[in-house]
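Peer 1: Structure for the following, please:
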Amino acid sequence: MHEEKQKGLTLLMARWVLPMTSPPIRDGAVVIEGDRIIAVGKWKEIAREFSAEVWEFPDGILMPGLVNPHTHLENTNFAETIKRPQTFNKWLLQMVRLVRSQTFEDALRASEKGIGQMKKFGVTCVGEFSRLGASFHALRNSGLRAVVFKEFICLRDEDAERQLDELAQWLEDAKGLMNTLLNIALGPHAPYTVTPNAFRQVIGLAQRENCRICVHAAESPSERKLIEQRKGVWRWWLGSVLRDAPIGLSPIRYLDWLGALQPQTLLVHCVQVDENDIALLAERQVWVAHCPRSNANLKVGLMPLGKMLSAGVKVCLATDGLASVDSLSPLDEIQFAIKLAQEHPKLYPALLPNHWLWMVTLNAAASLGLDRFVGSLDAGKQADIAIFRFSASIDDPYDALLSEGREATATMVAGEFIYQRM
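Peer 2: You can find the predicted model right below:
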């Protein structure tokens, strides 16, 4: 070992290190220089090569920071008033009333509260769907890595020019406030809340600005009935949005007609899909964020995860927002998904624990276009790390992580601790 500590180096040691791109390392270590990982390996080997400030977690699991690719931080406080479980249609009406009465300051405080919860759960990166833009400001000062999708709703073409100008202005203003941890993107809300003309213009804006888009899609039976048949309870409320759209297309095929299905697109939910939809999602290389707890609480059905994965659809797991789930913990989401696999083996595959964890690390990072930087512990990547402590001896770190809901001991982003529970 070097006689003097090498300047600027930090060494994290743990009982287990989970790189995610290679097998778990018992008695492992990660070396960090500035905001980047420079080495990963066995503690004894690492210690011989590097001398650095050491943080020891002898009873812990050290892994890539968890990535939550879809949530609504501005809705955090709605958890106190909104009923769940309930049907999606009733929930949506209640949500409309809540968001109409929400101020920017309300949304800012709610976002800060949700950010605090995510840090405790080991989340280092988030895909945020922002209605008012308040969560963008909260995340800017949070220490978290984020992609903020600015929500866009346009129910009438008469309003499209003004609303698109406002969206473009928001993008321009946000660019001036961005930092190295924060990215901006666009969120055309859903196929039933944006007119075809306006939707295509949002896609064009995203292409010009080279940014990603996120869309809620194929979430409920009511959505599919409205888009495909112009029938159902939403017909009188939202049917005019689709005035210039063809009838007979599923929500997924309708989005393809619009040109929205691209590798840079993240679709959320995709519960109400058939085999043709699944094949199209695979062909277009679209990312899908699966939110099983939200789907259950809003009674919209079960996503055919097994068929999705078999067809080659790229799937990650997300929590959605606290208006429809009980926590912003990706590990809670996995535990619920595992229960679904046990209860519905025809729809859900019995994935190995490490496969589930990929869905909230490397896969989730890829869905946000950030897998070159985060999602695994590899030399050259950003030092975004979550550490979980255990009181008992651990033989299988994957099973240990998924055995029960737990908070992180420490959460690090870009080489800086943003949360510690010592």
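
Peer 1: can we go C-alpha only for contacts and neighbour counts from here?
Peer 2: Noted.

Peer 1: Following the helix or strand containing residue 256 in sequence, what is the next regular element?
Peer 2: Assessed by DSSP states H and E, residue 256 sits inside helix 251-258. Next along the chain after helix 251-258, taking DSSP H and E as the criterion, comes strand 265-269.

Peer 1: Counting by contacts, list what that following strand packs against.
Peer 2: When contacts are defined as 3 or more C-alpha pairs under 8 Å, 6 or more residues apart in numbering; DSSP states H and E, strand 265-269 sits against strand 213-217, strand 287-290.

Peer 1: Next, count neighbours for the closest residue to residue 201 other than its chain neighbours.
Peer 2: Spatial nearest neighbour of residue 201, chain neighbours left out: residue 164 (7.9 Å); criterion: C-alpha to C-alpha, 6 or more residues apart in numbering. As a burial measure, residue 164 scores 19 neighbours (other C-alpha atoms under 10 Å).

Peer 1: so who does residue 164 touch?
Peer 2: Residues in contact with residue 164 (C-alpha atoms under 8 Å, 6 or more residues apart in numbering) are 198, 201-202.

Peer 1: any chance of these in CSV, with neighbour count, distance to residue 92 and secondary structure too?
Peer 2: As requested, the contacts of residue 164 are exported to CSV (neighbours: other C-alpha atoms under 10 Å; distance: C-alpha to C-alpha, whole Å; DSSP: H, G, I helix; E, B strand; the rest coil):
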residue, neighbour count, distance to residue 92, secondary structure
198, 22, 22, helix
201, 16, 26, helix
202, 22, 24, helix
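
Peer 1: With distance to residue 72 added, can I get those residues in CSV?
Peer 2: Compiled in CSV, the contacts of residue 164 are given as follows (distance: C-alpha to C-alpha, whole Å):
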residue, distance to residue 72
198, 23
201, 24
202, 20
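
Peer 1: Out of the residues you listed, which comes closest to residue 42?
Peer 2: Of all those, residue 42 sits closest to residue 202, with 48.5 Å by C-alpha to C-alpha.

Peer 1: any idea how far residue 150 is from the closest one?
Peer 2: Using C-alpha to C-alpha, to the nearest Å, residue 202 is found at 11 Å from residue 150.

Peer 1: Common neighbours of these two, please.
Peer 2: Common contact partners of residue 202 and residue 150 (C-alpha under 8 Å, 6+ apart): residue 186.

Peer 1: For residue 177, find the nearest of the helices and strands packed on strand 265-269.
Peer 2: Judging the helices and strands packed on strand 265-269 by C-alpha to C-alpha, what sits closest to residue 177 is strand 213-217, at 19.7 Å.

Peer 1: Sequence B follows; please return its structure for comparison with A:
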Amino acid sequence: MLTIDTLLFPRWIVPVEPAGVVLEGHALAIDQGRILDVLPAVDAAARYLGRITLHLPSHGLIPGLVNAHAHAAMSLLRGLADDLPLHEWLTGHIWPTEGRWVSEAFVHDGTQLAMAEMLRGGITCFNDMYFFPDVTARAASAAGMRACVGLVVIDFPSAWASGVDEYLDKGLALHENLRHDPLISTAFAPHAPYTVAPATLERVRTLADELERPIHIHLHETAAEVDEYHARHGRRPLAHLDALGLLSPELLAVHMTQLDDAEIARVAETGVHVLHCPESNLKLASGFCPVARLLAAGVNVALGTDGAASNNDLDMFGEMRSAALLAKAVAGDAAALPAGHALHLATLGGARALGLDADIGSLLPGKWADVTAVDFGALEAQPLYHPLSQLVYASGRHQVTDVWVAGRHLLKNRVLTTLDADAIHQRARAWRDTIANG
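Peer 2: Sure, this is the predicted structure:
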């Protein structure tokens, strides 16, 4: 009998690969941070001895959820300026508040608050775009959480950098410092075509090609944005990025609510990934991402929450349900985004967009043990006929009991093991008082 680090005996395992498979009466074996085996429970009990063995008789195990687009530190701005259209929300409220308050302390405390929320909701990896990405990276690494941090670029100065040259210089230095961190990766993060000049986007493309890093950008978020850009530049933003050579499998295009058939075909042809944020788009009335048409064209679609300032939570269970229901309504087809595919968007789709699908996003031997346990035992989850459908259409983040990242138990029976929840709570209240009274 082989002694290993952790042996989990759930009721169900939903590995995501192969698609649609639900394994009942199986076990998950973890050793040295990676998944060693997925096998029938009877065989696991005969083959392995876990230093830690956990029986989860009413639970399902799923891959850790991947939040493919977030502004983690903006959790401190949750609810600050609700029920406003995007332009007014951003330019009249969010940017002025950020200009006054964003600092290393703000980003550290906001990121810790966001990570606590995400881990308690089964999220093990997030793709972030915000100022002071070095602070975000340190906070995530210290907490044991997986993150892709954005090397932010924007045409106006901030507390992080005075201009484009400094944004890029600091980003390159951070990328170099993080090259050997097993949990943290990087992506270039120009904010949007309307806030980053074409010459800067060309510089970003050149650097991204040299370093083989993704480019994470807001794109085609609203009709007004697209129309204004077309009036100013003579073509739509996607076409402009195409002319600059940015459309490729390295481009992570966030929102994409305004797409015609030719644009969908071009996105599919060039391998662009679409990062879909359904609840933020609904709340800001930005439009509807044509998910069913993108998937039919062969585009990889991932799922994100956006920031808590525009959502207002970091709840990937909510995003899965909203994405599935919205896709059906937009397509006029009840089969447009089945439950299993919604889970794919929230796991393997996100991992693929970030270039991490060889290591995370599904529960296969050899991958990192990024695992979420969901309890289906409560009254509200009864009766249970199909675990996959139950997971997407009738489950909530409050049912997440345990989370592992690279085999490390970061949430244990709803208790965070690497983050001080009380201290995070206190600092969040202090920031609220400071910002509200400022």
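
Peer 1: Against which helices or strands is the helix or strand that contains residue 429 of structure 2 packed?
Peer 2: For residue 429 of structure 2, the element it lies in under DSSP H and E is helix 421-437. Contacts defined by 3+ C-alpha pairs under 8 Å, 6+ apart place helix 421-437 of structure 2 against helix 104-120.

Peer 1: Mind reading off the mean deviation between whichever helix or strand comes after the helix it packs on and structure 1?
Peer 2: Using DSSP H and E, the helix or strand that follows helix 104-120 of structure 2 in sequence is strand 123-128. Once superposed with structure 1, the aligned residues differ from strand 123-128 of structure 2 by a mean of 0.8 Å; criterion: mean C-alpha distance after the TM-score superposition for structure 1.

Peer 1: same for the lengthiest strand in structure 2, what does it pack against?
Peer 2: Identified as the longest strand of structure 2 according to DSSP state E is strand 48-63. Packing contacts for strand 48-63 of structure 2, counted by 3+ C-alpha pairs under 8 Å, 6+ apart, involve strand 2-13, strand 371-375.

Peer 1: Deepest-packed of the helices and strands packed on strand 265-269 of structure 1, please.
Peer 2: Stretch with highest mean neighbour count among these: strand 287-290 (a mean of 27; mean count of other C-alpha atoms under 10 Å).

Peer 1: which residue in structure 2 lines up with residue 48 of structure 1?
Peer 2: The pairwise alignment with structure 2 assigns residue 48 of structure 1 to residue 46, based on TM-score structural alignment.

Peer 1: so its match makes contact with residue 2?
Peer 2: No: with contact defined as C-alpha atoms under 8 Å, residue 46 of structure 2 does not reach residue 2; the gap is 9.3 Å.

Peer 1: Can you give the contact residues for the helix holding residue 429 of structure 2?
Peer 2: In contact with helix 421-437 of structure 2 (C-alpha under 8 Å, 6+ apart) are residues 76, 101, 109-110, 112-113, 116.

Peer 1: Start from the N-terminal end of the stretch 101-250 of structure 1 and give the helices.
Peer 2: For the stretch 101-250 of structure 1, the helices defined by DSSP state H, counting those that start in this stretch occupy 104-120, 134-140, 160-175, 196-209, 221-229, 235-238.

Peer 1: matching residues in structure 1 for stretch 236-256 of structure 2?
Peer 2: Taking TM-score structural alignment, stretch 236-256 of structure 2 hits residues 250-270 over in structure 1.

Peer 1: From the chain's centroid, how far away is the matching stretch?
Peer 2: 17 Å (C-alpha atoms, centre = their mean, to the nearest Å).

Peer 1: Any figure for the gap between residue 367 of structure 1 and residue 67 of structure 1?
Peer 2: 10 Å.

Peer 1: Out of the two, name the residue with the larger neighbour count.
Peer 2: Counting neighbours by other C-alpha under 10 Å for residue 367 of structure 1 and for residue 67 shows that residue 67 has the greater number, 34 against 29.

Peer 1: Which elements pack onto the helix or strand that contains the more buried one?
Peer 2: Using DSSP H and E, residue 67 of structure 1 sits within strand 66-71. Strand 66-71 of structure 1 sits against strand 123-130, strand 314-317, helix 330-343, helix 362-367, with contacts defined as 3+ C-alpha pairs under 8 Å, 6+ apart.

Peer 1: So which residues make contact with it?
Peer 2: 122-129, 268, 289, 316-321, 330, 360-361, 364-365, 367-368, 375, 385-386.

Peer 1: Just send the helices and strands packed on strand 48-63 of structure 2 back as JSON lines, with distance to residue 323 of structure 2 and mean neighbour count too.
Peer 2: As requested, those are exported to JSON lines (distance: least, C-alpha to C-alpha, whole Å; neighbours: other C-alpha atoms under 10 Å):
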{"stretch": "strand 2-13", "distance to residue 323 of structure 2": "23", "mean neighbour count": "20"}
{"stretch": "strand 371-375", "distance to residue 323 of structure 2": "20", "mean neighbour count": "26"}
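
Peer 1: if I look at the residue most central in space within structure 1, how far off is residue 365 of structure 1?
Peer 2: Nearest to the mean C-alpha position of structure 1, counting by C-alpha atoms, centre = their mean, stands residue 69 at 1.1 Å. Residue 69 of structure 1 is 7 Å from residue 365 of structure 1, where distance means C-alpha to C-alpha.

Peer 1: now residue 33 of structure 1
Peer 2: From residue 33 of structure 1 to residue 365 of structure 1 the distance is 22 Å (C-alpha to C-alpha).

Peer 1: same deal with residue 404 of structure 1?
Peer 2: 23 Å.

Peer 1: same check, this time on residue 119 of structure 1
Peer 2: Taking C-alpha to C-alpha, one finds residue 119 of structure 1 at 17 Å from residue 365 of structure 1.

Peer 1: can you check residue 45 of structure 1 too?
Peer 2: 29 Å.

Peer 1: Please identify which of these two sits among more neighbours.
Peer 2: Set residue 45 of structure 1 next to residue 365 and count neighbours by other C-alpha under 10 Å: residue 365 wins out with 26 against 13.

Peer 1: wait, what's in contact with the closest residue to the more buried one other than its chain neighbours?
Peer 2: Spatial nearest neighbour of residue 365 of structure 1, chain neighbours left out: residue 371 (4.8 Å); criterion: C-alpha to C-alpha, 6+ apart. Counting by C-alpha under 8 Å, 6+ apart, residue 371 of structure 1 makes contact with 362-363, 365.
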